[in-house]
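Engineer: Predicted model and sequence below, questions to follow.
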Amino acid sequence: MAGILSRFKDIMSSNINALLDKAEDPMKMIDQYLRNLESDLGKVKAETAAVMAEEMKTKRELNECIESINKMQTYAEKAILSGNEADARIFLEKKNELNKELTSLQQTYEIAQENATKMRTMHDKIVKDISELNSRRDQLKAKMAVAQTQEKLNKIGSSINGAMGNMSKFDQMEAKINKKLDTANAMAELNKSQESNNIDDLMAKYDTQESNTSSEIDDELAKLKAKLNLDK
């Protein structure tokens, strides 16, 4: 019984949150605590019932002794009224024996009553403590659920941050590709411009040839007119 009371005292007076911090699975630890306490309560209840039964027994024996004393007193009075002093003496002697027994029974009953009161008080306190622990367990389970949800949110947040990092890398790759595309387009534009210039030069070449041919013909025509005296 002392061990049971010591466990209850340790649990109720300790900081249960500090104990739970050391546990790998706090909720399993809480449930195990309560299972142990419920088991201890069963033992306390059985012990309390036994002590209370002893109290009722001593109370009954005490009442029976008092009843017997009163009965001997009544019979002694009847014997005196009947003029039978010898019988009255016997009843009174038995009464005296019962009075001595009564003193012992009274002491026994008082001890049993005190023990029963202590055990009942102890039992009721344990029941109250278990109820309190159950309430605290529910609160802790609620806190644990919130904590687990927060952990999930934190993991999701980390994943999102990682995805954002990947998106940033994707943007960098896109920028590089765009730069390559712009460079290629610029080079194509330069090549196209060069090709256009080549065409223009080629066309100018022939334009010059035509111009030179026309000039030569004009010169020939002037010479011919001079020779034939047609320029006058």
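Structural biologist: Nice, thanks for sending it over.
Engineer: use CA for all of it now, contacts and neighbours both
Structural biologist: Will do.
Engineer: Just give the number of residues close to Glu132.
Structural biologist: Residues within reach of Glu132, counting by other CA atoms under 10 Å, total 13.
Engineer: Please report the distance of it from Tyr109.
Structural biologist: To Tyr109, Glu132 is 34 Å away according to CA to CA, to the nearest Å.
Engineer: What of Ala222?
Structural biologist: Distance of Ala222 to Tyr109, given as CA to CA: 166 Å.
Engineer: Which one's more surrounded, those two?
Structural biologist: Using other CA under 10 Å, the more surrounded residue of Ala222 and Tyr109 is Tyr109, with 21 against 14.
Engineer: okay, pairing it with this:
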Amino acid sequence: MTKQSIFGRISALVRANVNAAIDAAEDPQKMIDQLVRDYSSSIADAESAIAETIGNLRLLERDYAEDVDTANEWGRKAIAASRKADEMRASGNSGDADKFDNLAKVALQRQISAENEAKEAAPTIATQTEVVDRLKAGLQGMKEKLEQLKAKRNELVARAKVAEAQNRVADAVKSVDFLDPNSELGRFEDKIRRQEALAQGKQELAASSLDQQFIELENLGEVTEVEARLAALKSGPAPQAIDR
């Protein structure tokens, strides 16, 4: 049970790292452009399929029109043969009259056959027409979606560029943060402060040495005066007392 839990956590961690790497590698503009290309390709495929469907519908409609024309033609032939038979019968030529009536019957049979074929094709044509209309509407919807996608693409690309610029500015500002002791500028400032402190220390040390020299010089003056007075005592009369 513990092994399964560990393996599950490792698997989740791997997936998270992979997804994070993919997210970092994704270029919004390239990804959206690819989406536009994929959708455009889907529209092209749909157009091809719809064009084929429309072509089949037009063949059905053409066959239907031919069947209707054929039925009408055989109908006209049946009428002509029937009238001819009537004329022959009226003139007393029964044999030829029967012959033309038989031709009229054949024409009527052909008319009925063509009409049946047209009737059978009619529902299919109606169904296919509805399908084509729906496909055309769907295709138009896809094209409108593509235009919306292109417009959204331009918006998102612009927003991505603005966000990228903002991030760069933020990173640049962060890199020169005067208050951050860990920044490069902070380290430079600390180094300069140490150099300034060293210079101040040297100045104070030099000043201290100079003061000591003056003190020694003053002490030397006092010693010199004492020596001079001692020499005067040795060489001259005794000094008189100072009146009070």
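Structural biologist: Arrived safely, thanks for sending. None of these values were measured; they are calculated from a predicted model.
Engineer: TM-score of the superposition?
Structural biologist: After superposition, the two chains reach a TM-score (TM-score structural alignment, normalised by the length of structure 1) of 0.73; 200 aligned residues with a CA RMSD of 2.8 Å.
Engineer: Aligned to Ala71 of structure 2, what sits in structure 1?
Structural biologist: With TM-score structural alignment as the criterion, Ala71 of structure 2 lines up with Ile69 in structure 1.
Engineer: What count of nearby residues applies to the closest residue to its match other than its chain neighbours?
Structural biologist: The shortest distance from Ile69 of structure 1 to any residue other than its chain neighbours is 5.2 Å, reached at Lys95 (CA to CA, 6 or more residues apart in numbering). Residues near Lys95 of structure 1, counting by other CA under 10 Å, number 21.
Engineer: does Pro239 of structure 2 count as helix, strand or coil?
Structural biologist: coil (DSSP: H, G, I helix; E, B strand; the rest coil).
Engineer: Now do it against Glu222 of structure 2, distance only.
Structural biologist: From Pro239 of structure 2 across to Glu222 of structure 2, the span is 19 Å (CA to CA).
Engineer: higher neighbour count, the two?
Structural biologist: Taking other CA under 10 Å, Pro239 of structure 2 and Glu222 do not tie; Glu222 has more neighbours (11 against 8).
Engineer: any idea which helix or strand carries the match of Ala71 of structure 2?
Structural biologist: In the assignment (DSSP states H and E), Ile69 of structure 1 maps to helix 26-81.
Engineer: what packs against that helix?
Structural biologist: Packing partners of helix 26-81 of structure 1 (3 or more CA pairs under 8 Å, 6 or more residues apart in numbering; DSSP states H and E): helix 16-21, helix 85-227.
Engineer: Can you tell me which of those helices is packed in deepest?
Structural biologist: Among the helices and strands packed on helix 26-81 of structure 1, ranked by average contacts under mean count of other CA atoms under 10 Å, first place goes to helix 85-227 (a mean of 14).
Engineer: what about that one, distance to the chain center?
Structural biologist: 18 Å (CA atoms, centre = their mean, to the nearest Å).
Engineer: Show the secondary-structure elements that it is packed against.
Structural biologist: Against helix 85-227 of structure 1 (3+ CA pairs under 8 Å, 6+ apart) you get helix 26-81.
Engineer: Please identify which of the helices and strands packed on helix 26-81 of structure 1 is closest to Glu55 of structure 1.
Structural biologist: Distance to Glu55 of structure 1, taken as CA to CA, is lowest for helix 85-227 among the helices and strands packed on helix 26-81 of structure 1, at 4.7 Å.
Engineer: And the residue positioned nearest the centre of structure 2, how far from Lys150 of structure 2?
Structural biologist: For structure 2, Ile32 is the residue whose C-alpha lies nearest the centre (CA atoms, centre = their mean; 3.1 Å). Between Ile32 of structure 2 and Lys150 of structure 2 the distance is 9 Å, computed by CA to CA.
Engineer: The match of Ala71 of structure 2 against Asn99, yeah?
Structural biologist: Yes - Ile69 of structure 1 lies in contact with Asn99 (CA atoms under 8 Å); the separation is 7.0 Å.
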